[in-house]
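In: sequence and predicted structure below; questions after.
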Amino acid sequence: METKLLQLLVCPVCKGPLHYKKAEQELICKPCRLAYQINDGIPVMLEDEARKLPAEEEV
C-alpha cells in the first residue's frame, strides 16, 4: 500500500485516520472499530463491507 494513498484515506463513517495492518491487509478505524479489507491493493471503503472488530480484539 502506497504511503501517499494511506495519508489521503480516512474512515468513510467518522472521517478519522486509518491504520494499516500489513499482515491482515486491512485498514483499521479505531474509533469506529471497523476494518476495511484491501483486495489486490485496492481498499474497499464501504461501511457495509467492513469487518466489525470485537471488543476483545486489540486495535
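Out: Alright, I've got the coordinates.

In: all contacts plus neighbour counts: C-alpha atoms, from now on.
Out: OK.

In: give me the spatial nearest neighbour of Ala35, chain neighbours excluded.
Out: Closest residue in space to Ala35, ignoring its immediate chain neighbours: Ile28 at 4.5 Å, by C-alpha to C-alpha, 6 or more residues apart in numbering.

In: try this one next to it:
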Amino acid sequence: MSDARCPIDPWLLERLVCPVTRTPLRWDSARQMLVTDAAGLAYPVRDGVPVLLPEAGMPITA
C-alpha cells in the first residue's frame, strides 16, 4: 500500500491553484492526486512535483 500523506509541503499546497479555474487544490489521498472540485479535475504529482498543466488534468469519476 502506498503512503497516503501528501508529498507537497503544506505551505506550498495552500498556495497552489487549478490552472483552469484558479480555485484552490486539495490533496486526495485515495487518488494520490491534487483535486479541484470546481472543475472536477485531478492533477498528478510526479516525484513530489505537481503537474499543473491544463492538459494533465484528468476528469474525476465517482
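Out: On my side now, so go ahead. Computed from a predicted model, the values in this text were never measured in an experiment.

In: number of residues surrounding the alignment partner in the second structure of the residue nearest to Ala35 of the first structure?
Out: Per TM-score structural alignment, the equivalent position to Ile28 of the first structure in the second structure is Val35. By the other C-alpha atoms under 10 Å criterion, the neighbourhood of Val35 of the second structure contains 24 residues.

In: centre of the chain to the helix or strand containing Val35 of the second structure, how far?
Out: Taking DSSP states H and E as the definition, one finds Val35 of the second structure inside strand 33-36. Counting by C-alpha atoms, centre = their mean, to the nearest Å, strand 33-36 of the second structure is centred 3 Å from the centre of its parent chain.

In: mean per-residue distance, it to the first structure?
Out: By mean C-alpha distance after the TM-score superposition for the first structure, the fitted strand 33-36 of the second structure averages 0.4 Å away from its aligned residues in the first structure.
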